[in-house]
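Asks: Prediction below, plus the sequence it came from.
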Amino acid sequence: MAALGPLSRTARLGCNLCRKHRLVFNRNLQRRGIASCIDPSYGLSEEQKEFQKVAFDFAANEMAPHMAEWDQKEIFPVETMRKAAQLGFGGIYVQPEVGGSGLSRLDTSIIFEALSTGCVSTTAYISIHNMCAWMIDTFGNNEQRERFCPDLCSMEKFASYCLTEPGSGSDAASLLTSARLKGDHYILNGSKAFISGGGDTDVYVVMCRTGGKGPKGISCLVVEKGTPGLSFGKKEKKVGWNSQPTRAVIFEDCAVPVTNRLGAEGQGFNIAMKGLNGGRINIASCSLGAAHASVLLARDHLLVRKQFGETLANNQFLQFKLAEMATKLVASRLLVREAATALQQSRADAVSLCSMAKLFVTDECFNICNQALQMHGGYGYLKDYAVQQFVRDIRVHQILEGTNEVMRMIISRNLLTES
């Protein structure tokens, strides 16, 4: 990844964490899991360890010091993300000839896990942006790839993924947003809900209905900001993920050139699902980063907090809880990396493994973060402590990219239809 380079080691100020806690938090991130049993670099190649270190350092120096401020002031950190793009993180698995880094799905997971230790919300948006860039790179023609991908990979422009609608969430094939062909344009009408980056981003990868009912009637259009007929709803107030804006995206007789269609008519649902397979690994990887950081925060709190005359680290119940958290973290990481490898190799079990990873890892990592908050006692409920933000930011991971209930449907369907 040629874009990788040295990073400034000057941690920026400006977040609302107390200075002592901020310094401890950043030091722990830079040590990257000094407890060998949860070291995320085990089993990686030397090259993977290098870009993992770059991602961890970026998380510690450029993201963690601002994480609380971005959350509380709902700041979309455009310039920080563009710095990440200079390191190759704007198009991690996009092909190099259009500006991407050309890395594997496993490499991508390693990077998103590391970045999420600094800010889950921002990294999760970067993962969605990467998914959109990959969809254009993979399903677009050469003209589309050359027109859109370089600016997306540099994050000069930002992308949003538009599938969910007010009336179709888990049942994505029932979407109603329509695109009627008129000359050399599609006339787009309808709305999309819960769109990450909506209103602040430049490129919208939109699933819409160009044919009859069901998945075969769905196509994929790239809609650019500023297109007449494109507008946005109010900025949503959310429990977490506050460093990325969320709005409805609305189309009212929005004329989109036919040249902005990705693939053939009727291919949109297939494009959407292939994008989501990778998106599920990406979001699970973001959960891993939150859980890894939370284990370190819990461990350090147990080592310094005293009750009944001794540190909490001497309490066997809490020792066992910490051991369970570490075990579930490592098990989750192994599952994500196996799923990423399966997807990269286009294995027959890839879809099921991506669903398993999304189901198991987002559930278990939320439990890890929640237990870490519990170990902090009343302090864990204060916004001066990062652990509460990890809990809030990863709760939505059990809902988006296909709810965990839908993941159970996909996995069980695979098992029950095998002969």
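Replies: Arrived safely, thanks for sending. Quick caveat: nothing in here was measured; it's all calculated off a predicted structure.
Asks: C-alpha only now, for contacts and for neighbours.
Replies: Will do.
Asks: Tell me the secondary structure at residue 244.
Replies: coil (DSSP: H, G, I helix; E, B strand; the rest coil).
Asks: and the closest residue to it other than its chain neighbours, how many neighbours?
Replies: Distances taken as C-alpha to C-alpha, 6 or more residues apart in numbering place residue 76 nearest to residue 244, at 5.2 Å, with adjacent residues excluded. Applying other C-alpha atoms under 10 Å, we find 19 residues neighbouring residue 76.
Asks: And for residue 419?
Replies: Look at residue 419: counted by other C-alpha under 10 Å, it has 4 neighbours.
Asks: what do you get for residue 143?
Replies: If you count neighbours by other C-alpha under 10 Å, residue 143 ends up with 10.
Asks: Work out for me the element it sits within.
Replies: Assessed by DSSP states H and E, residue 143 sits inside helix 142-153.
Asks: buried residues in that helix?
Replies: Neighbour-count burial for helix 142-153 flags 144, 145, 146, 148, 149, 150, 151, 152, 153 (criterion: 16 or more other C-alpha atoms under 10 Å).
Asks: Same question for stretch 390-409.
Replies: 390-398, 400-404, 406-408.
Asks: Just those: which are in helices?
Replies: When DSSP state H is applied, the buried residues of stretch 390-409 are split such that 390, 391, 392, 393, 394, 395, 404, 406, 407, 408 fall in helices.
Asks: Who are the contact partners of the fifth one?
Replies: This means residue 394. Neighbouring residues of residue 394 by C-alpha atoms under 8 Å, 6 or more residues apart in numbering: 120, 240, 286, 287, 290, 362, 366.
Asks: Closest to residue 264 out of the buried residues of helix 142-153?
Replies: Using C-alpha to C-alpha, residue 144 comes nearest to residue 264 of the buried residues of helix 142-153, at 13.5 Å.
Asks: Next one: the closest one from residue 98, what distance?
Replies: Separation of residue 144 from residue 98 (C-alpha to C-alpha, to the nearest Å): 10 Å.
Asks: Kindly report the same for residue 411.
Replies: As for residue 411, its distance to residue 98 is 35 Å (criterion: C-alpha to C-alpha).
Asks: Compare these two and say which one has the larger neighbour count.
Replies: Between residue 411 and residue 98, residue 98 has the larger neighbour count (other C-alpha under 10 Å), namely 20 against 17.
Asks: then this one, side by side with the first:
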Amino acid sequence: MSATAEKTSLNGGEFLIRETEAHQVFIPEEFSEEQQMIADTCRDFLKTEIHPRLEEIDKAKSPDLMSSLMDKAGELGLLGTAVPEEYGGFGMNFNTSMLVAEVLGAGHSFSVAQSAHTGIGTLPILYYGNEEQKNKYLPNLASGAWKAAYCLTEPDSGSDANSGKTKAELSADGKTYKINGQKMWITNGGFADIFIVFAKIEDDKNLTAFIIEKSFGGITMNEPEQKLGIKGSDTRQVFFNDCVVPVENMLSARGNGFKIAVNILNIGRIKLASAAVGGSKGVLNQAINYANERKQFGISIGRFGAIKHKLAQMATKIWVCESANYRAGQNIDDLIDTLKGEGLTDAEAKLKALEQFAIECAIMKVYGSEVLDLVADEGVQIYGGMGYSADAPMERAYRDSRINRIFEGTNEINRMLVLDMYLKRAMKGELDLMGPATAV
């Protein structure tokens, strides 16, 4: 659904204090035939390429399998949904990219690899790169010819990302930077061709971002991390040892890296919530099928009130999360259209819109990840003893779900961010919190 003239759009966070008419809220039933076809392509890909190989993916000894699956996804266009057509993508709107994230969210480790590549790996170049950088990198990232990783976290800088110690030293002739440092928890590290790396130049207070090609050399890495869940996701420590990077590979301006990281995380948060809906739907469908097939006391356990209650609660929370995701996604799309109409470039409009709705992104990240955890936990309970067995699907779902409360900023950090952003906007006069509060 596109923005309409009669539609009065909300500002970010304003849903809490301003009435909205039902017809102003986008619902998934309004997705077009083309968008539904994209979703069907994603479902078919999971059905044929991912779900039959989940065990193989989790036990893969090398990153080659995941890399080959990413190649196949690229051939179907699943890596370039949000990339504009002039750079080799499909140029679909934000809500369509949310839909892709949702459906592929049922892909366990693959969904992590895909989202890291298309989100934090590609979008910094799309939104902050200059034309030369976009033309060089985006077509190959959209097709999957090159895979991307995002290097922000360090051993001593997690939630406090701007405290990173990785250094960038300008050469005497001013033509290159020498990067030295250690990054950890790097998704796709083992097969990435492109790394978005954050480092500090001299004694700068803020980080600077760089686009680093694996071919530059000076990059080494540990073996894949052994993790509780998402075992098929290639996660490593990556070391930069005198890695020489051309000055033209600085992304945006010096000292702008922390801003890039924060704004890209806004996108990652709400798309994580969409992926959580996809994962939750997958678990719910499996739980329903099992409840109908499993018999105790001569009847299907799905006829027991306690099981019905669990399934109903799971479905309700999934529906709430899905509805809120696409409502926020459409609000973002509407603002993007408005800002482009006012003369902003596509990248400028998207960044400003996502920054405006950062409150919603943080809220949905928290809610979506906790819905998935609840759904997976109840899925295990419905399966009973089989839920605890690695021979049944709930064991993997339960383990894989847990990371989402840590990804893209912990839920504790995001809860604080929501309150912080609300209060700051109220103090600036951007949101009238006192008026509605007084009325209550």
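Replies: That came through, no problem. All values derive from a computational prediction rather than experimental measurement.
Asks: can you list the buried residues of helix 142-153 of structure 1 in TSV and add distance to residue 46 of structure 1?
Replies: Below are the buried residues of helix 142-153 of structure 1 laid out as TSV (distance: C-alpha to C-alpha, whole Å):
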residue	distance to residue 46 of structure 1
144	35
145	31
146	32
148	32
149	28
150	28
151	30
152	28
153	24
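Asks: picking that back up, which among the contacts of residue 394 of structure 1 count as buried?
Replies: By 16+ other C-alpha under 10 Å, the contacts of residue 394 of structure 1 give 120, 240, 286, 287, 290, 362, 366 as buried.
Asks: List the contacts of the third one.
Replies: Think residue 286 of structure 1. Per C-alpha under 8 Å, 6+ apart, neighbours of residue 286 of structure 1: 112, 113, 115, 116, 120, 123, 124, 394.
Asks: Quickly note the distance from it to residue 155 of structure 1.
Replies: Distance, residue 286 of structure 1 to residue 155 of structure 1, using C-alpha to C-alpha: 20 Å.
Asks: for the fifth one, same thing?
Replies: From residue 290 of structure 1 over to residue 155 of structure 1 the distance is 24 Å, taken as C-alpha to C-alpha.
Asks: Check the alignment and tell me where residue 81 of structure 1 lands in structure 2.
Replies: Aligned by TM-score structural alignment, residue 81 of structure 1 pairs with residue 70 of structure 2.
Asks: what's the residue nearest to that match when sequence neighbours are not counted in contact with, if anything?
Replies: Nearest residue to residue 70 of structure 2, sequence neighbours excluded (C-alpha to C-alpha, 6+ apart): residue 144, at 6.5 Å. The neighbours of residue 144 of structure 2, taking C-alpha under 8 Å, 6+ apart as the test, are 70, 71, 73, 74, 75, 79.
Asks: Off-centre distance for stretch 306-315 of structure 2?
Replies: 28 Å (C-alpha atoms, centre = their mean, to the nearest Å).
Asks: so what corresponds to residue 390 of structure 1 in structure 2?
Replies: Per TM-score structural alignment, residue 390 of structure 1 is aligned with residue 397.
Asks: what number of residues lie near the nearest residue to that match once chain neighbours are set aside?
Replies: Leaving aside its sequence neighbours, residue 397 of structure 2 sits nearest to residue 376 (C-alpha to C-alpha, 6+ apart; 6.0 Å). Residue 376 of structure 2 has 29 neighbours, counted by other C-alpha under 10 Å.
Asks: List the contacts of residue 376 of structure 2.
Replies: Residue 376 of structure 2 is in contact with 280, 283, 394, 397, 398, 401, counting by C-alpha under 8 Å, 6+ apart.
Asks: Mind checking what helix or strand follows the helix or strand that contains residue 336 of structure 2 in sequence?
Replies: Using DSSP H and E, residue 336 of structure 2 sits within helix 305-341. Downstream of helix 305-341 of structure 2, the first helix or strand assigned by DSSP H and E is helix 346-356.
Asks: which parts of that following helix are buried?
Replies: Buried residues in helix 346-356 of structure 2, counting neighbours by 16+ other C-alpha under 10 Å, are found at 347, 349, 350, 351, 352, 353, 354, 355, 356.
Asks: quick revisit: thought the match of residue 81 of structure 1 was touching residue 114?
Replies: Yes: between residue 70 of structure 2 and residue 114 there is a contact under C-alpha atoms under 8 Å: 7.0 Å.
Asks: So between the two, which is more surrounded?
Replies: Higher neighbour count among residue 70 of structure 2 and residue 114: residue 114, with 28 against 23, using other C-alpha under 10 Å.
Asks: Show me where the stretch 101-250 of structure 1 has its helices.
Replies: 105-116, 120-139, 142-153 (DSSP state H, counting those that start in this stretch).
Asks: Adding distance to residue 206 of structure 1 as columns, could you present those in TSV?
Replies: Below are these laid out as TSV (distance: least, C-alpha to C-alpha, whole Å):
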stretch	distance to residue 206 of structure 1
helix 105-116	23
helix 120-139	10
helix 142-153	15
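Asks: the strands in the stretch 251-400 of structure 1, which residues?
Replies: All strands of the stretch 251-400 of structure 1, identified by DSSP state E, counting those that start in this stretch, fall at 261-262, 306-307, 310-311.
Asks: Give me whichever of these is most buried.
Replies: Counting by mean count of other C-alpha atoms under 10 Å, strand 261-262 has the highest mean neighbour count of those, with a mean of 24.
Asks: Not including adjacent chain positions, what is the nearest residue to residue 347 of structure 2?
Replies: Spatial nearest neighbour of residue 347 of structure 2, excluding adjacent residues (C-alpha to C-alpha, 6+ apart): residue 127 at 4.9 Å.
Asks: Looking for the alignment partner of the one you found in structure 1.
Replies: Using TM-score structural alignment, residue 127 of structure 2 sits opposite residue 138 in structure 1.
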